[in-house]
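*Asks:* Curious how this folds, go ahead:
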Amino acid sequence: MQSIGQHAAWQRHHRRLCKKLSTFLSMAQFQPGDQSVQSQSLLLCHLLLEHFSDLGGGALQQGIEIGANGGTVEHISERNVLLSLLPHPEPQQSPPLPLFLAKEHSHELIQALSSRSVNNDWVIYSSSLHPIGHGVFPRASRYFNHSCSPSAVQVYTFDEAGPIMHIKALKNLSAGEEITVTYIDPAHPYDVRKKALDSTYGFECHCRKCQSDKELLPSISVPPSSDAIVSLYPTLIRHVIPSLELTGTSEALPEVDPILPPHLLTLLSPSHLPYLSEAFSKAAHSETPKEETHGLGLALLAMYFVIYPPYYPLIGRSFALSISHRFTCSLTPMRLALS
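*Replies:* Coordinates of the predicted model:
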């Protein structure tokens, strides 16, 4: 379905950009390896071509007026919904644009749309949970606030029009309870999340997870060695997922205890999760004994239970990876995360 969406986009406007893409991306404004600026530029190009190619800069004032007057979202055009989104609170320099787009649109429109695209940029994930692009989903930006401990998660499907965002609850929600999603990966350490949210979206998160992580920071020490880390994994697994059955069938996640005791807090060190992920990946693609690989997978699964809310998709992915080395296990992990 992704290829169908790409074909439709090509017919609508991408061919205008793609003819000039290699020249555009080789401009001096782009530093080698600066994927962030490139993605911002391409996203802005897409928004201008998709929603403003027939109006130039003339839609700017109309769009802001409609948004400011509280018009019903369902009854105003996509471009006006875009321009009614909150801009980044700090002045933003627009990313580079191909010359033909810079000439077609006013500086005022480009600046307004750029500030809003930066502040409402969503990472698009494939069905295998790998990031494949960026997009602006105006209604999602208007309806769902951020939390590092969200009550829902965004997943994507694809049709001929492009990616479609679906919001799926991670828990039972009470009437009137706010539905929150996360704008960033909640696996990042507190200080990394704080910096990312401030620089990208211009706010500080005060959710339950942030408050807890902030209080724990002074108690988290850097593990002295990789051997010391690995020696903690059996205790970690027994503590977090004591009821995990490795045989039989189940469609329910095991009972977990995501609160680590003091002697395991070192595993929350910012350097630990990347270390464990890499160790498991190397073991899974080498001749490492199956039991050792499986142990690393379960440790990674336990850490995901600590870091992510229940039924978060990455837990399901880790579940699938960690049990794939046990031929006696017949669980259906991805259904756990996405059903």
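*Asks:* Please count neighbours and contacts with C-alpha atoms only from this point.
*Replies:* Noted.
*Asks:* can you give me the strands for the stretch 101-250 of the chain?
*Replies:* Along the stretch 101-250 of the chain, the segments classed as strands by DSSP state E, counting those that start in this stretch run 122-125, 131-135, 145-146, 152-159, 162-169, 180-181.
*Asks:* want to put them side by side, so please do this one too:
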Amino acid sequence: MATLNLKNVKTRPHPTARDTAVAVRPLSAGETIVSVPAWTTALLISEKGRRCDWCGCLPLPGDPLLKCGGCGSYWYCGKKCQLRQWKAHHRSICKYYARYTASAAFQGLPDEEKVDAVLLSHTLANLHESPAEDPAREDDSSPYSVFQTLIEYTSVGYSVPPVCGKSTSISPSPEASSLYARFGNNNFVLHSHLTAFAHGIFPLTSRLFNHSCVPNAVVKYKLKEADLPCMEVVAIADVAEDEEITIPYLDPAIPLDVRQHQLQSRYGFKCNCVACTFQRKINPVPFPSPEDLKGLEAILRQRIQLTGVHSHALSSRYLLPQLPPDLFPLLHDSYLPSLSEAFSKTSHDGEYALALEAGLTLLGLYSMIYPRNYPLIGMHALELAKTAWNASIQGVPGKSEDARLKEARSYLVLSREVLGVLGPEGDPGGPMEEINTLTELLRADGPA
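*Replies:* All right, here's what the predicted structure looks like:
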């Protein structure tokens, strides 16, 4: 924890949670609140052999990963990453790993639980291999000590998975049970450009930050060869001194009932944020008839166009509570998934006029559901910019080429503003590089 800087945050008592994190001073949108290295991580099954098992980095083109000669199941950027993971925990599990992953106990787990089983194995081995993480060490700042203060998972019916070692017995040790009791409600899914690649443990972040469906901060991950992934908690809105800092444990666009069930079953609380409170008041909402739907979508698109799609994250306020009652049907649980699918399909199939209409409607819905500067708004705006650019190239009827190019530029401005607040994260390149490339293409096509 030596790299941790807590000059921006302090804790105070919370009426329902153990405590809450508040800002020590005023914070600006885009400011890093804390930077926390991972305690342990484990790659998703789909990422094994594709990324380095230690630092999470992707190899450079033409530069293959180095495979562990012992188990043949771990891959590394190079000798430095391999040596660091060997010392941390791999030497305790290397010779047992192949038998472990082939066991019936491991194979019977869902993929998500397999990742957590490996993560638990890494964590236990890390405790045994690293003197600094000795449970008997009286240091309340160590990752182990902080992790032990986290609230245990209390859901009925959960079971501790087998751990890699000399025995793959299903019967867990007391130490494994104690650690795993805190896995379900405290682990994080690591992502690069919002695409998941690993699970990881960041005890202090779990200890500090509570959830909100209208958060003023989000997490991102920085990857650097030879180092474990580092989590940064970034403010996406200005935060006043003594204001609580919250992050989203789940996607705020998940339907209310599903979201509440997952928060209750996985984290043990009922969310009463402004979004959940508003949605409870208006539920259940009817799904609009096909003839009404087009009119409601047109109204939503007009609202977005009137506010200006290039305005900073669309609004300085959270818009959902201001949604007119006649638009409530657009919050029906099935509407957002169907609209998202329609945008993806038409954009992929080259039906750009339909894609741009569906995409603008989706942007309007995102601007209601998500808070200011939420990264998914920026990612979607980038997809809209690329769609408008393709429409200009193809000469899609309905608007002139200049109008399509102007449309693409406005979406790019929004995307740059929102993703600029988040800043670079994950793998090299990604959306900011795409934004820069498309900006140059649009500049070559003439003035805005």
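*Asks:* Show me the one of the strands of the stretch 101-250 of the first structure that comes nearest Glu255 of the first structure.
*Replies:* Among these, the nearest to Glu255 of the first structure by CA to CA is strand 162-169 (18.7 Å).
*Asks:* can you tell me which residues contact Ser149 of the first structure?
*Replies:* Contacts for Ser149 of the first structure (CA atoms under 8 Å, 6 or more residues apart in numbering) come out as 181-182, 186, 207-209, 308-309.
*Asks:* Quick check: the aligned residue for it in the second structure?
*Replies:* Superposed on the second structure with TM-score structural alignment, Ser149 of the first structure falls opposite Val214.
*Asks:* Over to Ser53 of the first structure?
*Replies:* Aligning on TM-score structural alignment places Ser53 of the first structure opposite Glu129 in the second structure.
*Asks:* Can you give me the neighbour number for its match?
*Replies:* A count of neighbours around Glu129 of the second structure, defined by other CA atoms under 10 Å, yields 18.
*Asks:* hang on, isn't it packed against His89?
*Replies:* Yes: contact criterion CA atoms under 8 Å: Glu129 of the second structure and His89 qualify, at 6.1 Å.
*Asks:* before we move on, which element is the aligned partner of Val163 of the second structure in the first structure in?
*Replies:* Aligned by TM-score structural alignment, Val163 of the second structure pairs with Leu97 of the first structure. Following DSSP states H and E, there is no helix or strand that holds Leu97 of the first structure.
*Asks:* Tell me who's in contact with the spatially closest residue to Leu97 of the first structure that is not a sequence neighbour.
*Replies:* The shortest distance from Leu97 of the first structure to any residue other than its chain neighbours is 6.3 Å, reached at Ser41 (CA to CA, 6 or more residues apart in numbering). Taking CA under 8 Å, 6+ apart, we find Ser41 of the first structure in contact with 95-97.
*Asks:* Arrange the strands of the stretch 101-250 of the first structure in a markdown table, one row each, with mean neighbour count and distance to Ala102 of the first structure as further columns.
*Replies:* Shown next, in a markdown table, are these (neighbours: other CA atoms under 10 Å; distance: least, CA to CA, whole Å):
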| stretch | mean neighbour count | distance to Ala102 of the first structure |
| --- | --- | --- |
| strand 122-125 | 18 | 24 |
| strand 131-135 | 13 | 21 |
| strand 145-146 | 16 | 33 |
| strand 152-159 | 18 | 30 |
| strand 162-169 | 17 | 25 |
| strand 180-181 | 20 | 34 |
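*Asks:* So which of those is nearest Leu236 of the first structure?
*Replies:* Using CA to CA, the strands of the stretch 101-250 of the first structure put strand 152-159 closest to Leu236 of the first structure, at 26.2 Å.
*Asks:* Of all the strands of the stretch 101-250 of the first structure, which one is nearest Pro234 of the first structure?
*Replies:* The nearest among those, by CA to CA, is strand 152-159 at 30.1 Å.
*Asks:* got the angle for the closest one vs strand 162-169?
*Replies:* 150 degrees (axes from the mean of the first three to the mean of the last three CA atoms, to 10 degrees).
*Asks:* SS state for Val306 of the first structure?
*Replies:* Look at Val306 of the first structure: counting by DSSP: H, G, I helix; E, B strand; the rest coil, its state is helix.
*Asks:* residue in the first structure matching Glu241 of the second structure?
*Replies:* For Glu241 of the second structure, the residue aligned by TM-score structural alignment is Ala175.
*Asks:* out of the contacts of Ser41 of the first structure, which ones does the second structure keep as well?
*Replies:* Shared with the second structure under both residues aligned by TM-score structural alignment, their matches' CA atoms under 8 Å, the contacts from the contacts of Ser41 of the first structure are 95-97.
*Asks:* Specify which member of those residues is nearest to Ala112 of the first structure.
*Replies:* Out of these, the member with the shortest distance to Ala112 of the first structure (by CA to CA) is Pro95, at 12.1 Å.
*Asks:* so the closest one, which of the three states?
*Replies:* The three-state label given to Pro95 of the first structure by three-state DSSP is coil.
*Asks:* Hmm, Phe202 and Leu190 of the second structure touching each other?
*Replies:* No: Leu190 of the second structure lies out of contact with Phe202 (CA under 8 Å); the separation is 10.5 Å.
*Asks:* how much space between Ile93 of the second structure and Leu124 of the second structure?
*Replies:* Going from Ile93 of the second structure to Leu124 of the second structure by CA to CA, to the nearest Å gives 10 Å.
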